[in-house]
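# Fold the following and give me the result.
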Amino acid sequence: MSDAATDLAPAPVKIGFLIYPMVTALDALGPAQILSAVPGAQMHYIWKEKAPVASDSGYTINPTHDFDDCPQLDVICVPGGFGQVDIMNDEAVLGFLRTQGQDAKYVTAVCTGSLLLGAAGLLDGYEASCHWAWHEQLALVGATPKQGRVVRDRNRMTGGGVTAGIDFGLTLAAELAGEDVAKLLQLSFEYDPQPPFVGGHPTKADPATLELSRAFMADGVASMAEAAKQAQANKDKARAAAE
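Predicted structure coming up:
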């Protein structure tokens, strides 16, 4: 390749998604689809081992890297999912996130993945968003809850629940490659949401549907709250020991 051609090639951007058992697939794959089209994007899907990981949708996702061979990422993203409860206090996972978070240009999450970032100490003093049902739990892990499909605070960028991952992906694409590229991707993927029903957020849902939704997610919300409280207790203990 000539020097001129090399100069025209986009700089590589290493983008990594944490993939864990019972991850909500769309939390990861929605923004990954967008971000994979960013010029220079190098996509990494990471877990403790490279064996296929079962998502919450009944299909598996194949990690490309484990914690040991994952390169330093420019973007680290943590998707949410009910399986997250089991790793909120997993030191191998939290340690990996802390290590990557030290030098990543962007530290990000979608849905309840924000709580895992908080458990790792990466949202202390930062504003963040997540799925509406878990939103107030952000305060349990040191973050400042802020409503929004996408919330940015310095180099932290967090998305709301599940489908907000597309908005997140496009917003981050604009940061990485410019607004013109993000607009091109939005059109290319025909992202023009026209939901068939009104009610995709508690502020718009009818009371009966909202009640059913809260009941459906109640066990998961309670389990996550306990895991978040334990994670914060562990962080406080570690800080006290370091003083």
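# CA atoms for contacts and neighbours, from now on please.
OK.
# In this structure, what residue spans correspond to strands?
Here the chain has its strands, by DSSP state E, at 13-18, 41-46, 53-54, 60-61, 75-78, 106-110, 127-128, 144-145, 150-153, 156-159.
# Quick check: which of the ones you listed is nearest to residue 234?
strand 144-145 (18.9 Å; C-alpha to C-alpha).
# Can you name every helix or strand that the closest one contacts?
strand 127-128 (3 or more C-alpha pairs under 8 Å, 6 or more residues apart in numbering; DSSP states H and E).
# Would you mind giving the strands of the chain as a markdown table with distance to residue 27 and mean neighbour count added?
As requested, those are exported to a markdown table (distance: least, C-alpha to C-alpha, whole Å; neighbours: other C-alpha atoms under 10 Å):
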| stretch | distance to residue 27 | mean neighbour count |
| --- | --- | --- |
| strand 13-18 | 10 | 22 |
| strand 41-46 | 13 | 20 |
| strand 53-54 | 14 | 18 |
| strand 60-61 | 13 | 17 |
| strand 75-78 | 9 | 25 |
| strand 106-110 | 6 | 28 |
| strand 127-128 | 16 | 26 |
| strand 144-145 | 19 | 18 |
| strand 150-153 | 13 | 19 |
| strand 156-159 | 9 | 27 |
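# so which of the ones you listed gets nearest residue 239?
By C-alpha to C-alpha (comparing all of the strands of the chain), the closest turns out to be strand 144-145, at 19.6 Å.
# To compare with the earlier structure, here is another sequence to fold:
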Amino acid sequence: MSDPFRIVALLFPHVTQLDFTGPAQVFSKMPGAELHVAWHREEPVPTDAGFSILPTTTLEAAPQADVLFVPGGRGAFELLEDEVMLDFLRRQAAEARWITGVCTGSFLLGAAGLLRGRRATSHWGSLHLLERLGATPVAERVVRDDHVITAAGVSAGIDFALRLTAEIYGDDVAKRLQLQLEYDPEPPFDAGAPSRPDADDELANAQIASMTELRGDVVDRAAARLDAG
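Alright, predicted model coming up:
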């Protein structure tokens, strides 16, 4: 393991804040880890929650990552045609030990060509669209395919970060971090995914249809660029 162990996280406008901050809280407790937060410019970046996060570096100046981390949010789909950002992901991924994404961050990895032929997950509302980018969609909380780890929607980022901790530092360290963070979820309802018994099937189906209509075209354009390139 390098010293320090560098985690480079992509930040972008309209990121889902918990996609980013949930894993970041775990990363901050990893022994010897440095978190670098990268965007085009070092200025406050608005999240989906009404507050901003300040990057620590730019895409150009970011150090080589041991872990490349990409959160999601509606802003991810606004970046599928940002070639500077996609080139940044490709460059970082070439030398990274781990390539990771949470929620719809998987689509940025996919648009960069990093999920072709791999099993991957994302938020359930858009998961089926990953196939258009050459991935095999898997409806699981956290999915590992070799050195690529993806997580399902939003809150799954904490599960992912603990799984990554275990892969790097071992189970005992991950368990200690889970205890320190009191990550002991006890939701009031069993409605956290379409497959759960308290979930609203009609609402889930409507959201999947809406995401297909809203995001399908931009995903298809990203897929076409991959095929052409």
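# quick one: TM-score?
Once superposed, the chains reach a TM-score of 0.95 (TM-score structural alignment, normalised by the length of structure 2), with 228 aligned residues with a C-alpha RMSD of 1.5 Å.
# Between the two ends of stretch 48-61 of structure 1, how far is it?
13 Å (C-alpha to C-alpha, to the nearest Å).
# can you tell me what part of structure 2 that stretch aligns to?
The alignment of stretch 48-61 of structure 1 onto structure 2 (TM-score structural alignment) covers residues 40-53.
# Distance from that stretch to the middle of the chain?
17 Å (C-alpha atoms, centre = their mean, to the nearest Å).
# what does that stretch contact?
11-17, 54-60, 73, 85 (C-alpha atoms under 8 Å, 6 or more residues apart in numbering).
# Between those residues, which sits nearest residue 135 of structure 2?
residue 73 (19.0 Å).
# my guess is the closest one contacts residue 11, does it?
No: applying C-alpha atoms under 8 Å as the test, residue 73 of structure 2 and residue 11 come out as separate, 10.5 Å apart.
# So for the two, which sits in the more crowded spot?
Taking other C-alpha atoms under 10 Å, residue 73 of structure 2 and residue 11 do not tie; residue 11 has more neighbours (30 against 25).
# The counterpart of residue 179 of structure 1 in structure 2 - how many residues pack around it?
Aligned by TM-score structural alignment, residue 179 of structure 1 pairs with residue 171 of structure 2. Residue neighbour count, defined by other C-alpha under 10 Å, stands at 15 for residue 171 of structure 2.
# show me the contacts for residue 171 of structure 2.
Counted by C-alpha under 8 Å, 6+ apart, residue 171 of structure 2 has contacts residue 165.
# Could you do residue 12 of structure 1 as well?
Counting by C-alpha under 8 Å, 6+ apart, residue 12 of structure 1 has contacts 39, 40, 41, 42.
# Serialize the strands of structure 1 to CSV and add fields for distance to residue 6 of structure 1.
Conversion of those to CSV gives the following (distance: least, C-alpha to C-alpha, whole Å):
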stretch, distance to residue 6 of structure 1
strand 13-18, 16
strand 41-46, 16
strand 53-54, 37
strand 60-61, 33
strand 75-78, 23
strand 106-110, 26
strand 127-128, 38
strand 144-145, 43
strand 150-153, 33
strand 156-159, 31
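# and residue 110 of structure 1, what pairs with it in structure 2?
In structure 2, residue 110 of structure 1 lands on residue 102 (TM-score structural alignment).
# from what I can see that match touches residue 157, true?
Yes: Residue 102 of structure 2 is within contact range of residue 157, at 5.7 Å (criterion: C-alpha under 8 Å).
# residues shared between the contacts of those two?
Common neighbours of residue 102 of structure 2 and residue 157 (criterion: C-alpha under 8 Å, 6+ apart): 19, 151.
# surely residue 45 of structure 1 meets residue 67?
No: in this structure, residue 45 of structure 1 is not within contact of residue 67 by C-alpha under 8 Å, at 10.2 Å.
# From residue 33 of structure 1, how far off is residue 187 of structure 1?
14 Å.
# out of those two, which sits in the more crowded spot?
residue 33 (16 against 11).
# which residue in structure 2 lines up with that one?
By TM-score structural alignment, residue 33 of structure 1 lines up with residue 25.
# Repeat that for residue 167 of structure 1.
By TM-score structural alignment, residue 167 of structure 1 lines up with residue 159.
# Nearest residue to its match in space, please, no chain neighbours.
residue 142 (7.2 Å; C-alpha to C-alpha, 6 or more residues apart in numbering).
# what's the counterpart of that neighbour in structure 1?
By TM-score structural alignment, residue 142 of structure 2 lines up with residue 150.
# check contacts around that match.
129, 157, 158, 159, 160, 164, 167, 168, 171.
# Do I have it right that the fourth one meets residue 149?
This means residue 159 of structure 1. Yes: Residue 159 of structure 1 is within contact range of residue 149, at 5.5 Å (criterion: C-alpha under 8 Å).
# what residues do those two have in common as contacts?
129, 167, 168.
# between the residues you listed, which is closest to residue 205 of structure 1?
residue 129 (19.4 Å).
# Count residues in the vicinity of that closest one, would you?
31.
# Can you find the partner of it in structure 2?
In structure 2, residue 129 of structure 1 lands on residue 121 (TM-score structural alignment).
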